[in-house]
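Visitor: after the sequence you'll find the predicted model.
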Amino acid sequence: MATEDDGDRYRAPALDKGLDILELLAGTADGLSQAEIAKALDRTPNEIYRMLDRLVRRDYVRRTPEDRYEITLKLFELGHARPPTHRLISQAMPVMRRFALQAEQACHLVVQDRNILVVIAQVDGPGYWNVSIRVGSRISLINTGSGHVFLAYASAEERALMLEERRLGSVETMPRGLEARLEGVREQGYENMPSAQTAGVQNLSAPIFGPLGGVIAVLTCPYSQRLDKLDVPHVPQTLSLLLQSSREISQRSTLSA
């Protein structure tokens, strides 16, 4: 039977130090200075300087213009091929492929981590052209359909944290009229808005609910009207297909929990 001494036999102090820093920063909303990290871990600033430098160089931690340190999404991105993200992608992909075929439009799946949205899956439409976004892309909360859905279903406290612009050390304020728009998203259960990035594209976004009732992802279709075909689904039909797909993915997520 292992004893406490057995557990300490293979200690790796440098690794422990790095993990302590990551765990500390993961639980901090505003980032910490080198001195604050050292104090929290009961170490001297010089003792952790080299470890912080390596974590920054390997992109696990970023240093802000205010000389504070904050954790990045690299660990999240490394884990995105593992459950539960891998399970969510596996559940969603067949539904997304069916939607893309029926709607003849591309679609993508977005998850949220603090104030950053990340595209974790994407499916092209069946034609030779698409309006699509690369997997791994980071997108805005404020001016995207996916962001509006996440904000709409968040509590007031969660929304304040989501809007916090950690990279600049300031708070990203909501544009005038956005609160009313988010209320509309909550009432109707989806977002339907012109793209703020691409002319002629209509962002259709619907929430994916987890087993506890919260929004765990958003399914978005960057809808663009075909000029060469008249028999393809228009916005109302595409939105209906998108909502059916989001409900099916939500159901699969709940049943597999």
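Guide: Arrived safely. Residues are numbered from 1 along each chain as shown.

Visitor: only C-alpha atoms from now on, for both contacts and neighbour counts.
Guide: Fine.

Visitor: please give the element, helix or strand, for the most centrally placed residue in the chain.
Guide: Taking CA atoms, centre = their mean as the criterion, residue 112 is the residue nearest the geometric centre of the chain, at 2.5 Å. Residue 112 is part of strand 107-113 when elements are defined by DSSP states H and E.

Visitor: next helix or strand past that strand?
Guide: Elements were assigned by DSSP H and E; along the chain past strand 107-113, the next helix or strand is strand 116-123.

Visitor: other SSEs contacting that next one?
Guide: Counting contacts by 3 or more CA pairs under 8 Å, 6 or more residues apart in numbering; DSSP states H and E, strand 116-123 is packed against helix 85-103, strand 107-113, strand 138-139.

Visitor: in the helix or strand containing residue 36, what counts as buried?
Guide: Mapping residue 36 onto the secondary structure by DSSP H and E places it in helix 34-40. Of the residues in helix 34-40, those buried under the neighbour-count criterion (16 or more other CA atoms under 10 Å) are 34-38.

Visitor: okay, one more to line up with it:
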Amino acid sequence: MASPNGSLTPNPASPAARPRLDPKEAKSSVQSLAKGLRVLEAFSRDADEMTLSEIAAASGLDAGTTFRMLNTLVSAGYVARIPESRRFRLTLKVLDLGFNAIAHQDLRAIARPLLQALVDEVSEAASFGVLEGGDVLYIERVRAGFTRLGVDIRIGTTIPAAVTSIGRAILAFLPEHRLERVLATPPRHPMPAPKVPDRATLEPALAAIRRDGHVVERSAITPDLRLLAVPVIGPDGWATGAISVVAPATQFSDDDLKSRALAPMLATANHIARAQEAVGSTSAIAP
């Protein structure tokens, strides 16, 4: 916000005008991240280009901290230096954060009732996941009644895509250049076990999934569970996500689980794909 003399002063809604974290909360927070977000929030429609000193004033940070935050954000691609000036501006990459959140909310709204109907039919827990970088991001999950399985997969959980059945169901139906990009992206949270398979090991598995249209196997993370996963195929023929059903391995063989759940899962995946297309939901897989 501009003062009468034309200088920038903190907006009442800006980070600088907000109370600092309670000391107890501060112990469990990352202050440098909070400061970086305050720098991003300093930009507005009326101040879309600013100098370092203007950003420092608007964010309520000192010049040295602001300088370090800006350098980090420039390196990460969220802020750009304006050539032949001392000013900075946000890049369009910032929009990706909002668009991804909106897209994921849309996907959850689409998937939730369809997964619930699937669980009601097969009486086993079901999940819907999409790709995010090199990981599967679990967008929605519906449990079967009060049954708890020996795996802690929650909404928002990320697991390296090549490790999971739901991830491989997606990978099998990607164009080659996208598959290469996903496999080259380091996982957000590397896992000590199971290890991510190399391409020579992974390719026969993906070829089998392409042939069969599904994958059924014991969980690589929790071996006493059996998983059946099918891709959600968009109008271009490529996967936009995948759904999975999980059941105790001691109670179901591969054939038992397919006999019980494959047909309704394929129908659910088709319904999700058609709903995505109807509402124009953003694909989780970048072009």
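Guide: Looks like it arrived, so ask away. These figures come from a predicted structure and were not determined experimentally.

Visitor: flag every buried residue along the helix or strand that the helix holding residue 36 of structure 1 is followed by.
Guide: If you walk from helix 34-40 of structure 1 toward the C-terminus, the next helix or strand you reach (DSSP H and E) is helix 45-57. With burial defined by 16+ other CA under 10 Å, the residues of helix 45-57 of structure 1 counted as buried are 45, 48, 51-52, 55-56.

Visitor: just give me the closest of these to residue 201 of structure 1.
Guide: Checking the buried residues of helix 45-57 of structure 1 against residue 201 of structure 1 with CA to CA, the nearest one is residue 56 at 37.5 Å.

Visitor: now do the same contact list for the nearest residue to that closest one once chain neighbours are set aside.
Guide: Closest residue in space to residue 56 of structure 1, ignoring its immediate chain neighbours: residue 62 at 5.4 Å, by CA to CA, 6 or more residues apart in numbering. By CA atoms under 8 Å, 6 or more residues apart in numbering, the contact set of residue 62 of structure 1 is 56, 69-72.

Visitor: how about a cut-off of 6 Å?
Guide: Taking CA atoms under 6 Å, 6 or more residues apart in numbering as the definition of contact, the neighbours of residue 62 of structure 1 are 56, 69-70.

Visitor: dump the residues you listed to TSV, plus distance to residue 165 of structure 1.
Guide: Output for the contacts of residue 62 of structure 1, formatted as TSV (distance: CA to CA, whole Å):
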residue	distance to residue 165 of structure 1
56	19
69	14
70	12
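
Visitor: which parts of structure 2 are strands?
Guide: Secondary structure of structure 2 (DSSP state E): strands located at 49-51, 79-81, 87-90, 125-132, 135-142, 158-160, 215-218, 225-233, 239-248.

Visitor: roughly how far apart are residue 144 of structure 2 and residue 123 of structure 2?
Guide: For residue 144 of structure 2, the distance to residue 123 of structure 2 (CA to CA, to the nearest Å) stands at 6 Å.

Visitor: just name the most buried of the helices and strands packed on strand 116-123 of structure 1.
Guide: Most buried of these by mean neighbour count (mean count of other CA atoms under 10 Å) is strand 107-113; its value is a mean of 22.

Visitor: mean deviation of that one from structure 2?
Guide: Comparing strand 107-113 of structure 1 with its match in structure 2 after superposition yields a mean distance of 1.0 Å (mean CA distance after the TM-score superposition for structure 1).

Visitor: which outside residues touch that strand?
Guide: Defining contact as CA under 6 Å, 6+ apart, one finds that strand 107-113 of structure 1 is touched by 117-123, 217-221.

Visitor: quickly check the residues you listed for the two that are furthest apart.
Guide: Comparing every pair within those by CA to CA identifies 117 and 123 as the most remote, at 17.6 Å.

Visitor: tell me where the longest helix sits in structure 1.
Guide: Across structure 1, the helix with the greatest residue count (assigned by DSSP state H) is helix 235-255.

Visitor: report the buried residues of that helix.
Guide: With burial defined by 16+ other CA under 10 Å, the residues of helix 235-255 of structure 1 counted as buried are 235, 238-239, 241-243, 245-246, 248-253.

Visitor: with stretch 191-207 of structure 1 instead?
Guide: So stretch 191-207 of structure 1, judged by 16+ other CA under 10 Å, has buried residues 191-195, 201-207.

Visitor: and if you look at stretch 93-103 of structure 2?
Guide: Neighbour counts using 16+ other CA under 10 Å place residue 103 of stretch 93-103 of structure 2 among the buried residues.

Visitor: which one is residue 49 of structure 1 nearest to, not counting chain neighbours?
Guide: The spatial neighbour of residue 49 of structure 1 that comes closest, neighbours along the chain excluded (CA to CA, 6+ apart), is residue 34 at 7.5 Å.

Visitor: residue 22 of structure 1 now?
Guide: Counting by CA to CA, 6+ apart, the nearest residue to residue 22 of structure 1 once its immediate chain neighbours are dropped is residue 71, at 6.8 Å.

Visitor: over to residue 209 of structure 1?
Guide: Nearest to residue 209 of structure 1 is residue 215, by CA to CA, 6+ apart, at 4.5 Å.
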